[in-house]
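**Student:** A structural model of the following input is requested.
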Amino acid sequence: MTALYEMSDDRSMELPDELLRGTSDVHVHSGPWLKSCPGRLDPFQIAEQAKAAGMKSLVYYDHTMGISNGTSMLVSRQVPGIQIFGGIIMTSVLGGLNPRAVKTALHYGAGAKFVHFGAHCTHFMASHEGSYVDGKPVPFKDQYPKFAEQELSRSIRIPLDGSVPDALAEILGLIAERPDVHLNTGHLSVEEAFRLVDLAIDAGIRKIVVAHPCRGRMTTEQQKQLAAKP
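**Tutor:** Next up, the predicted model:
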C-alpha cells in the first residue's frame, strides 16, 4: 500500500509505507472532540491505523479537556503492539497554571509524559487569534467583548522578569522531580518561551520541547540559541 499525494503542478509524491515503519508521531490531536469541531477518527482508530503502518509510538494531545494520558492508557490496552503516551495541556478548562491539575495528571492513568504550557488559552494566542471580517483579519478580542473580558483575564502568561509566581514554581518543581516527563513550551510568545526555558533549566528540567518554532514566530538564530542552552 502506498500513500499518494497530488501536487499542484501535476506532479505526485509517493510516500511508501517503509517511511513510516518504526517512527513516532509526537503530536497527535487524537480527541475526543467537541461536537462543534468533530474529528475524522477517534483515538482507537488512530492507533489502529498507526499500528497497521508499522509505527512505533504516538503521543496524544487533548486540546479540549487537557489531559490525554487516561485516553492513552485505555487505547494502549485495546490496541497492543504500539506505544501510546499522553500528558497534560494546561487550559483555561483546567484553571490555567494549576499545580493541582498537573499533579493529578502525573498520577492519572499511565501518568502524564509531558506538561504543556497552553495552546489557544495562552495570552499570546488569545490576543492574536481571530477570523477574517470583510476580508481582513480581526482578533477575537476585538470582535467579541465577552471573549476579551473572560478569556484574556484567565489566559496563561509567563512573566518576562521579576519573581516567579508560586504556581509556576510549583509546576516546574513537579516536572523536575520526574526525569521522564517533558516540558513543552506550548503556544507562548517568543519572549515567554525563552524565559520559560531558562526557568526550566534553573529548576533542573532537562527534557524541554519548544513548540512550533517554525511558524514565523522564531528566527533560525533564536532557535539555535535555545538549542545551545545547557
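
**Student:** going forward, measure contacts and count neighbours with C-alpha atoms only.
**Tutor:** Noted.

**Student:** quick one: distance of the top helix by length along the chain to the chain centre.
**Tutor:** Taking DSSP state H as the criterion, the chain has its longest helix at helix 190-203. The chain centroid and the centroid of helix 190-203 are separated by 16 Å, computed with Cα atoms, centre = their mean, to the nearest Å.

**Student:** stretch 157-173 now?
**Tutor:** 19 Å.

**Student:** ends of it, what's the gap?
**Tutor:** 18 Å (Cα to Cα, to the nearest Å).

**Student:** what sits up against that stretch?
**Tutor:** Contacts with stretch 157-173, where a contact means Cα atoms under 8 Å, 6 or more residues apart in numbering, come from 97-99, 102, 122-124, 188, 191-192, 195-196, 200, 203, 205.

**Student:** over to stretch 206-224?
**Tutor:** Contacts of stretch 206-224 (Cα under 8 Å, 6+ apart): 176, 179-187, 189-190, 193, 197, 200.

**Student:** closest one of those residues to residue 112?
**Tutor:** For the contacts of stretch 206-224, the residue nearest residue 112 by Cα to Cα is residue 181; the value is 7.2 Å.

**Student:** how about that closest one, what does it touch?
**Tutor:** With Cα under 8 Å, 6+ apart, residue 181 has these contacts: 112, 113, 114, 115, 175, 207.

**Student:** how about this one, so we can line them up?
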Amino acid sequence: MEENRLKGIIDLHIHTAPDVRQRKMNDLEIMEAAVARGVRAVVIKSHVAPTVGRAEIVNRVKEEKYGDTSDFQMFGGVALNRFVGGINPWAVETALKLGGKLVWLPTNTAENHCKKQDKTNWVSVVRDGKIVPELKDVFELIKDYDAVLETGHISPEECRIVAEAARNAGVKKIVITHPEFWVVGMSVEEQARIVKDYDVLLEHVYAQPIGGGVYKKNLETNVEAMKAIGCEHFIVATDSGQTQNPYWYESIKEYIDYLYDVGGFTKAEVDRMTKENPAKMLGI
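**Tutor:** I've put the predicted structure just below:
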C-alpha cells in the first residue's frame, strides 16, 4: 500500500470559498478531503474577510459527522487589508477572541503590493522607517493571545522593520509569508539574514501568480532555499485554492512528494516543515 504522506500534516495557507473570487474548493470540501487523508489541521485565509467563524462552523460539522474518529481542526484568522479597515486593532481583537490564530499584515492592498501593480489606496505598515502607530496595539493583542504574526505582501525592508518592532513588543510567533513570491521579492540571502537576526519562520508555498492568470510552481527554488538556510526555519504551505491550480490535496501531495523524491529530505526534515513548525505556530 502506498504511504500516506499527508497523515498528520498541517497547511497554514489555503484560500477557500465562499470568497469574492472563485475558488477551487469550499470550506467543507477542504475538511472532507483533510479528514479522508488524516491531515491534522489547516488554516483558511481570505484577503477580504475574517475566516474564524467559518472555521468554527466546519469544526462543529466535523465533530458531529466524525466524532473522535478524526482529530482534524480548521483554523482561521484575519488579513489587515482595506476591507477590514487596514491596520485595525478592533478587527484583530475580535478575530482573536473568536479563536483566530493568524493575523496577516496587508496582502493585496499592502503598499508594496499596490506600488508594484500600479494601484492606489494602499495600507501602509511603515512610515519614515518606523511602524505605523496602530501596529503597536496589534502587536500587543497578538502577544496576549499567543497568535501568529504573518507579514503578508510587505517588502523585505518592511519585513525587517516589522520583525524588529514585533520582537521588541514581545511577539513570539512571526512568519514571513511566502518570501519567494515576486511581489515580496526577498532573496535567499535576505531570508537567511532575517532568520538569523529575528528568529522568524519562512513560509514557502506551492505556486505563485506571474501575470495573466498564469501560475508557476515554486518547488525547485523552495528546495534550494531550504537547503541553503536549513529546514528548521521553514514552513511548507500551499497558498492553494485558485481555479488555475490543482485541488488543494493534490498540491500539498505533489509538494511533499517533491521534498522527498527530488529534494532528498529525510522524514525528520519534512516533518519539521509540515508538522512540527506549523503545529508550534497553532499551539497544538
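
**Student:** of the contacts of stretch 157-173 of the first structure, buried ones?
**Tutor:** 97-99, 102, 122-124, 188, 192, 195-196, 200, 203, 205 (16 or more other Cα atoms under 10 Å).

**Student:** among the contacts of stretch 206-224 of the first structure, pick out the one closest to residue 147 of the first structure, please.
**Tutor:** For these, the nearest to residue 147 of the first structure is residue 187 (18.3 Å; Cα to Cα).

**Student:** give the helix, strand or coil label for the aligned residue in the second structure for that closest one.
**Tutor:** Under the alignment defined by TM-score structural alignment, residue 187 of the first structure corresponds to residue 153 in the second structure. At residue 153 of the second structure, secondary structure determined by DSSP: H, G, I helix; E, B strand; the rest coil is coil.

**Student:** excluding its backbone neighbours, what's nearest residue 153 of the second structure?
**Tutor:** residue 107 (4.5 Å; Cα to Cα, 6 or more residues apart in numbering).

**Student:** for the one you found, which residues are in contact?
**Tutor:** Going by Cα under 8 Å, 6+ apart, the list of residues near residue 107 of the second structure reads 47, 79, 80, 81, 113, 152, 153, 154.

**Student:** quick one: the helices in the stretch 51-200 of the second structure?
**Tutor:** Taking DSSP state H, counting those that start in this stretch as the test, the helices found in the stretch 51-200 of the second structure are 52-66, 89-97, 111-116, 134-144, 156-168, 188-198.

**Student:** the fifth one - contacts with which helices or strands?
**Tutor:** Applying 3 or more Cα pairs under 8 Å, 6 or more residues apart in numbering; DSSP states H and E, one finds that helix 156-168 of the second structure contacts strand 126-127, strand 130-131, helix 188-198.

**Student:** and that helix, how far from the first structure on average?
**Tutor:** Once the two models are superposed, helix 156-168 of the second structure sits on average 0.5 Å from its counterpart in the first structure (mean Cα distance after the TM-score superposition for the first structure).

**Student:** so where is stretch 35-43 of the second structure in the first structure?
**Tutor:** Stretch 35-43 of the second structure maps onto residues 51-59 of the first structure, going by TM-score structural alignment.

**Student:** mind listing what's buried in the matching stretch?
**Tutor:** Here stretch 51-59 of the first structure shows 51, 53, 54, 55, 56, 57, 58, 59 as buried, counting by 16+ other Cα under 10 Å.

**Student:** next, the distance between the ends of that stretch.
**Tutor:** Across stretch 51-59 of the first structure, first to last residue, Cα to Cα, it's 13 Å.

**Student:** again with stretch 150-157 of the first structure
**Tutor:** 15 Å.

**Student:** now do stretch 115-131 of the first structure
**Tutor:** 29 Å.

**Student:** what comes up buried for it?
**Tutor:** Quick answer for stretch 115-131 of the first structure (16+ other Cα under 10 Å): 115-127.

**Student:** same thing with stretch 53-61 of the second structure?
**Tutor:** Neighbour-count burial for stretch 53-61 of the second structure [16+ other Cα under 10 Å]: 53, 54, 55, 56, 58, 59.

**Student:** again with stretch 20-38 of the first structure
**Tutor:** Neighbour count says stretch 20-38 of the first structure has 24, 29, 30, 31, 32, 33 buried, by 16+ other Cα under 10 Å.

**Student:** before we move on, back to that, tell me which residues touch the match of residue 187 of the first structure, please.
**Tutor:** Here residue 153 of the second structure is in contact with 105, 106, 107, 108, 110, 112, 113, 177, 183, 184 (Cα under 8 Å, 6+ apart).

**Student:** contacting residues for the fifth one?
**Tutor:** By Cα under 8 Å, 6+ apart, the residues touching residue 110 of the second structure are 81, 122, 123, 124, 125, 152, 153, 154.

**Student:** just put the residues you listed in TSV and tack on distance to residue 277 of the second structure.
**Tutor:** Rendered in TSV, the data for the contacts of residue 110 of the second structure read as follows (distance: Cα to Cα, whole Å):
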residue	distance to residue 277 of the second structure
81	26
122	31
123	29
124	29
125	26
152	18
153	21
154	22
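
**Student:** those residues: which two are farthest apart?
**Tutor:** Most distant of the contacts of residue 110 of the second structure, by Cα to Cα, are 122 and 152, 13.2 Å apart.

**Student:** more crowded one of the two?
**Tutor:** residue 152 (26 against 19; other Cα atoms under 10 Å).

**Student:** the more buried one contacts residue 103, doesn't it?
**Tutor:** No: Residue 152 of the second structure is not in contact with residue 103 according to Cα atoms under 8 Å; the separation is 9.0 Å.

**Student:** and residue 50 of the second structure, how many neighbours?
**Tutor:** 24.

**Student:** next one: it relative to residue 10 of the second structure, how far apart?
**Tutor:** 20 Å.

**Student:** repeat for residue 195 of the second structure
**Tutor:** From residue 195 of the second structure to residue 10 of the second structure the distance is 21 Å (Cα to Cα).

**Student:** ok, now which ones touch residue 230 of the first structure?
**Tutor:** Taking Cα under 8 Å, 6+ apart as the test, what residue 230 of the first structure contacts is residue 201.

**Student:** give me the aligned partner of residue 207 of the first structure over in the second structure.
**Tutor:** Residue 207 of the first structure maps onto residue 173 in the second structure, by TM-score structural alignment.

**Student:** thanks again, I'm all set now.
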